[in-house]
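Novice: I'd like to go over a predicted model; first the sequence, then the structure.
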Amino acid sequence: MKFGGSSVASAERMREVASLILSFPEEMPIVVLSAMGKTTNKLLLKCYFLIGCSYLPLRTVDELGVDKSVIAKHLEELEQLLKGIAMMKELTKRTQDYLVSFGECMSTRIFAAYLNKIGVKARQYDAFEIGFITTDDFTNADILEATYPAVAKRLHGDWVSDPAIAIVTGFLGKARKSCAVTTLGRGGSDLTATTIGKALGLPEIQVWKDVDGVLTCDPNIYPKAEPVPYLTFDEAAELAYFGAQVLHPQSMRPARESDIPVRVKNSYNPKAPGTLITKARDMSKAVLTSIVLKRNVTMLDIVSTRMLGQYGFLAKVFSIFEELGISVDVVATSEVSVSLTLDPSKLWSRELIQQASELDHVVEELEKIAVVNLLQNRSIISLIGNVQRSSLILEKAFRVLRTLGVTVQMISQGASKVNISLVVNDSEAEQCVRALHSAFFESEISELEKDYKSRNGSVA
């Protein structure tokens, strides 16, 4: 059972999470926690601006009646770390990972202490001490295969010798080479949970959020978004990769590899059914599953007659991005051109000056072999749905966007075959999402079904 930051944001929320855990009396769940709501952001703000604030963990400790000693050492270490950063006036990625790790380390200790206080035997674990081995890519590390046997050995061994509910820090790992604390990227606690699920061969992984499961679109863009009852691992992975905030992009991989169902639930509304994610589902009536928006994308149009009949042209193009460590999101090719978008999560995490320099370098290198047009302030609208109905989805989508007067600047279908991506101007993107949601999920859905039935005789 994984609980996000908003689920454990206060003493009251921690009590409610404890009740949820205890509502499974026949089970002994393993619990993964994020830092208490917004703690990661507050730690970074305190570091960047050296602001003073009433510290959330201490208030929560008082309200839960837990002994302050459970986090006293960490608060002392955190204070020393912040003083060191202020003195050096520098924050490396390695130090940043160590800094934000205090959030998870304290939330898990507070929660484990509270469970023990109310008579529920619990044991706290730091993920980086029980076998979570990662690459040395600070702020966005990948979990290595050696993690699975190490985690299984530690958690299973402790359970056999002394049964207790395990409370594990999400989001964290230990770098293979440097042995320093690493983080798995924002939302990485989901990946922690599915990794433990695979390591122990658990029957189900539950991810508890502050929404009623995976939704048909971002409710902040369109309040009429509805929960999606069922998803495949492929659909969930595409949703996460293209910007849905409910799941970490890599979190589906361990669950899919071990075929363990993932259930996304709402800790604020536990009776809601949520979303069940499995290897396969009934697609006979599915048209579109969800609409995802990724903003602030940079698009490149690369045109060259050298592409005609010449092998190695695309390899040269992508080698330029590889040299700079820039990820490509979406690609579309024709006989003499290639259009692509750059992953904003990888590019915009850098300093503004570095971003501009890298983009200039990319264009400069590409212009040696092609004509390049760089287009910024673009958005990717991803339509996740049934590949067997891709022509129907495209026809309907273009009809809607044409009515809005929106020009689609690029279209691509992913290798997973469950995603169609459309690139539009940032300024038009939210309007497009609202109109597409209305067309696919509301009054027009019956028309879609009629169209498909009339062309195919029945719904396939």
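Specialist: Sure thing, it's come through.

Novice: C-alpha only now, for contacts and for neighbours.
Specialist: Fine.

Novice: give the contact list for Leu247.
Specialist: Residues near Leu247 by Cα atoms under 8 Å, 6 or more residues apart in numbering: Gly187, Asp190, Ala236, Ala240.

Novice: what residues sit buried inside stretch 114-133?
Specialist: 114-115, 121-128, 130-133 (16 or more other Cα atoms under 10 Å).

Novice: neighbours of Val264, how many?
Specialist: Val264: 26 surrounding residues under other Cα atoms under 10 Å.

Novice: residues contacting it?
Specialist: Residues near Val264 by Cα under 8 Å, 6+ apart: Gln206, Val207, Trp208, Lys209, Asp212, Gly213, Val214, Gly274, Thr275, Leu276, Ile277.

Novice: likewise Ala370?
Specialist: Ile302, Val303, Ser304.

Novice: just give me the closest of these to Asn377.
Specialist: Ile302 (17.6 Å; Cα to Cα).

Novice: what's the first helix or strand after the helix or strand harbouring that closest one?
Specialist: Assessed by DSSP states H and E, Ile302 sits inside strand 288-303. Counting by DSSP H and E, the next helix or strand C-terminal to strand 288-303 is helix 313-324.

Novice: show residues contacting that next one.
Specialist: Helix 313-324 is contacted by residues Arg306, Met307, Ser327, Val328, Glu358, Val362, Glu365, Leu366 when judged by Cα under 8 Å, 6+ apart.

Novice: take a look at this one as well, against the first:
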Amino acid sequence: MKVLKFGGSSVKNAEAITQTINIIKEYADQQDIYVVISALGGVTDLLLRAGYLAEANDSAYKKIINQLETLHFDIIKKLIPVTNQSGIISQLKIHFNAIESLCEGVFLLNELSPRTLSLVTGYGEILSSHILYEVLKNAGASVSLKNSRDFIICDAEKSVSVIYPVTYKKLLAYEQERIENIALFPGFIANTITGHPTTLGRGGSDYTAAILAASLNADELLIWTDVSGMFSANPRIVKQAKAIPHITYQEAMELSHFGAKVIYPPTIQPVLEKKIPIRIKNTFHPEAKGTLITENVNGHTYPVTGITHIDHITIVSVEGSGMVGIPGFSKRLFEKLYQENVNVVLITQASSEHSICLAIHEDDAGKAKKALDEVFEFEIEKKILKPTLVEKDLAIVALVGDNMYKHQGLSGKMFSTLGKNNVNIRAIAQGASEKNISVVIERNDVKKALNTLHERFFEVKTKQLNLFVTGVGNVGAKLLGQLEKQKEYLKKELHLKLKIVGISNSRTMCFDEHGISIETWKEHLAAGVPANPNKFFETAKHLNLRNSIFIDNTADPDIASMYPQYLNQSISVVTCNKIACSASLKQYKDLKGIAKKYNASFLYETNVGAGLPIIDTLNNLIASGDRVHKIQAVLSGSLNFVFNNYNGETPFHAIVKRAQAEGFTEPDPKIDLSGIDVARKILILARESGLELELEDIINDSFLPQNCLDSETVDAFYSCLKLEEHHFKNKLDHAKAANCKLKYVAQLDNGQAKVGLQEIPVNHDFYNLEGSDNIVLFYTDRYPENPLLVKGAGAGAAVTASGIFADIIRIGRI
């Protein structure tokens, strides 16, 4: 024999009820069954609201009752032939009259007693069970409708305390005499031993079904709902959550206690004692296997079974020297909360006994504080205890698993994973059985915490990076193209999924938490809102996504000034913008410090050599204990391109224009030709080497005439270059006469740095540097004579984009 329970979502409308009827008939064709029905979806909440409105002397309760009548009668009209409708409509009309009479009495008295509330809310299941009974009967099923209040008996003095011996006896007696194939019971409702109506609490239909299953020693209890079982996390919050095929009773109780809505915690107790399997099934996808709950899981040893959470939590803390070593202190505290009917969800106490921290439901915060301040009034007046502290807007997140105690380091993995994503833990609780590790966090961090932990413990193969991209000109557009081209490779080979969440240029910006299609990002951006760097940051902060990375493809100082704000939120920063790292030494150090403090990556490899691993190579040398003595480098791909192509036949200004057209220079080529760009690069390398230099410490021996440096516009700058052609020709001729080539060189030697145009002889490593290539020579303790050499393309949008791409991947593999 099986017991089937159908939740509110399974009977929310005519279509759902039709599907439920089909499932019932399929099981009934094979064996005798018991069926427990919840109220139609949302009906219990509406009945509650009607009762409270009546208590508040608000006649709007009548509209709710009319709304409920319409809902139920519409379903009857859709599911039952017109010739058979009068009987069921009459029955339901009697019940609605009773509801209206009860609410009218509440309205007149302005009082809603617990007994009246139980009567009113219990009508939801009575109404739905009558409808289902008539539909089954009209479908030719052999079915009887029983009143659960005749069978399930509770203690009148205790809340939801079923008297099992009496209840089981009544149900067994019915089983021995029943004739019908299907026994239909409304869930949720019961009677007290004194004969007064009561309910089994919210979610009590599950409890009704468990009581039936236990009393009848059923083969299986099937709970039909709108999800395909219990999930590794809430699928509405964690898109990658998966149905758990098989878990233990204890794991199911832990998950349901900590917020999993699929099953009601007390449900498990009656069937647990008799070891009756529970199966969670999806009414709308009955072919799905669902979740099987049993005493054991046949040797499966998954360390973490699921991740769950409770919202609307408040921490109440009592602390002070007046509780240290005082016998009975905890008794006074918990006894007072018991008297005030405050449920404690989580408890932690310092070993010093200096503080006790309690997590309670948000609705109980006010009365809990008042009660504790009263019971410890003397200690508070004597200042040996602080007034009760209350912290709101919190939530509890819990890892659950029977086998967690067998795996070392789970707590560490949990805490480090949350810490890396800037999720602050306010309290921690872990039982000696180690089946549950619970943490209290801020409520607005729940989504990020659940996704981060799920990724860590359940999505071993794929890590998702959420990208916020500012600047989609030459470099940014190339980067997005590379991301699109490599997305399958990244997922298959590196187990990384890159999701573009935000994009901005100087005019507009757009966001999509679920991901902006790289194929259509231009359309998304064109339809976006006006660009605003502050709002861009605020949106990234508000979305609060795990593994977030801010990518700056601009040369904007205002954007660079916002890096600390991102890093403060544990949002990593990847940038080709040199301004931040070449600003004041204090700002450089602050950025490094903030990144370290908040476990965020701050990567800027492209600041020096576009796609070349120059900074990474330098950092590896220093990390391995080597010491840098001297650095010589050609660090400007644009300047190298210009002097490699300037032969005296084509004017100098024309070569510069060509470099700009091919994307080798900034939009304002004076930035490149003035040497300031190279000065910033050698400054960054000097700082990475451990030197404390400012930009003004870099000697900049510019080759440009002063009047060109003073040009205020790009057009004026080109006009000046054209006017000063003889100046550039003279430098070229002088180099040729010495059998040298012109290269713009950056040098760091004995703590001093300088940049400038140099004549490079034939035997030098820089002499044959072609095109827009860069080259860096590191002279160190290990490479004193023959330097470590890094050489390759050092300019161009595609190369720079590839360097940014590499930094993103580096973060993903941390």
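Specialist: Cool, the structure landed. Just so it is clear, the model here is predicted, and its values are computed rather than measured.

Novice: what residues sit buried inside the longest helix anywhere in structure 1?
Specialist: Ranked by residue count and defined by DSSP state H, the top helix of structure 1 is helix 93-117. Judged by neighbour count (16+ other Cα under 10 Å), helix 93-117 of structure 1 contains these buried residues: 94-115.

Novice: if we can go back for a sec, any quick PyMOL command for the buried ones out of the contacts of Leu247 of structure 1?
Specialist: Applying 16+ other Cα under 10 Å to the contacts of Leu247 of structure 1, the buried members can be selected in PyMOL as follows:
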select buried, resi 187+190+236+240
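
Novice: element containing the spatially most central residue of structure 2, please.
Specialist: The centre of structure 2 sits closest to Lys448, judged by Cα atoms, centre = their mean, with a distance of 2.2 Å. Assigned by DSSP H and E, Lys448 of structure 2 belongs to helix 446-458.

Novice: after superposing, tell me the mean distance of that helix to structure 1.
Specialist: Helix 446-458 of structure 2: mean distance to aligned residues in structure 1 after superposition is 1.3 Å, counting by mean Cα distance after the TM-score superposition for structure 1.

Novice: how many neighbours does the equivalent of Lys93 of structure 2 over in structure 1 have?
Specialist: Matched to structure 1 by TM-score structural alignment, Lys93 of structure 2 sits across from Ala72. Here the number of neighbours of Ala72 of structure 1 (other Cα under 10 Å) works out to 13.

Novice: and what of Gly409 of structure 2?
Specialist: Around Gly409 of structure 2 there are 11 residues (other Cα under 10 Å).

Novice: that one -> structure 1?
Specialist: That one, Gly409 of structure 2, aligns with Leu392 by TM-score structural alignment.

Novice: start and end of stretch 111-130 of structure 1, how far apart?
Specialist: 18 Å (Cα to Cα, to the nearest Å).

Novice: which residue numbers in structure 2 go with that stretch?
Specialist: Using TM-score structural alignment, the residues of structure 2 aligned to stretch 111-130 of structure 1 are 132-151.

Novice: stretch 4-20 of structure 1 too?
Specialist: Stretch 4-20 of structure 1 corresponds to residues 7-23 of structure 2 when matched by TM-score structural alignment.

Novice: quick one: which helix or strand includes the closest residue to Ala60 of structure 2 other than its chain neighbours?
Specialist: By the measure of Cα to Cα, 6 or more residues apart in numbering, the closest residue to Ala60 of structure 2 outside its immediate chain neighbours is Leu53, 6.7 Å from it. Element membership of Leu53 of structure 2, judged by DSSP H and E, is helix 43-55.

Novice: angle of whichever helix or strand comes after that helix against helix 114-138?
Specialist: Using DSSP H and E, the helix or strand that follows helix 43-55 of structure 2 in sequence is helix 61-79. When axes from the mean of the first three to the mean of the last three Cα atoms, to 10 degrees is applied, the directions of helix 61-79 of structure 2 and helix 114-138 differ by 10 degrees.

Novice: could you list the buried residues of helix 61-79 of structure 2?
Specialist: Within helix 61-79 of structure 2, the residues scored as buried using 16+ other Cα under 10 Å are Tyr61, Lys62, Ile64, Ile65, Leu68, Glu69, His72, Phe73, Ile75, Ile76, Leu79.

Novice: is it possible to get JSON lines of these that adds distance to Asn217 of structure 2?
Specialist: What follows is the buried residues of helix 61-79 of structure 2, written out as JSON lines (distance: Cα to Cα, whole Å):
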{"residue": "Tyr61", "distance to Asn217 of structure 2": "43"}
{"residue": "Lys62", "distance to Asn217 of structure 2": "44"}
{"residue": "Ile64", "distance to Asn217 of structure 2": "40"}
{"residue": "Ile65", "distance to Asn217 of structure 2": "39"}
{"residue": "Leu68", "distance to Asn217 of structure 2": "37"}
{"residue": "Glu69", "distance to Asn217 of structure 2": "38"}
{"residue": "His72", "distance to Asn217 of structure 2": "34"}
{"residue": "Phe73", "distance to Asn217 of structure 2": "37"}
{"residue": "Ile75", "distance to Asn217 of structure 2": "34"}
{"residue": "Ile76", "distance to Asn217 of structure 2": "34"}
{"residue": "Leu79", "distance to Asn217 of structure 2": "34"}
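
Novice: which residue ranges form the strands in the stretch 51-200 of structure 1?
Specialist: Counting by DSSP state E, counting those that start in this stretch, the stretch 51-200 of structure 1 has strands at residues 122-125, 133-134, 165-169, 172-175, 181-183.

Novice: of these, flag the one that's most buried.
Specialist: Highest mean neighbour count among those (mean count of other Cα atoms under 10 Å): strand 181-183, with a mean of 30.
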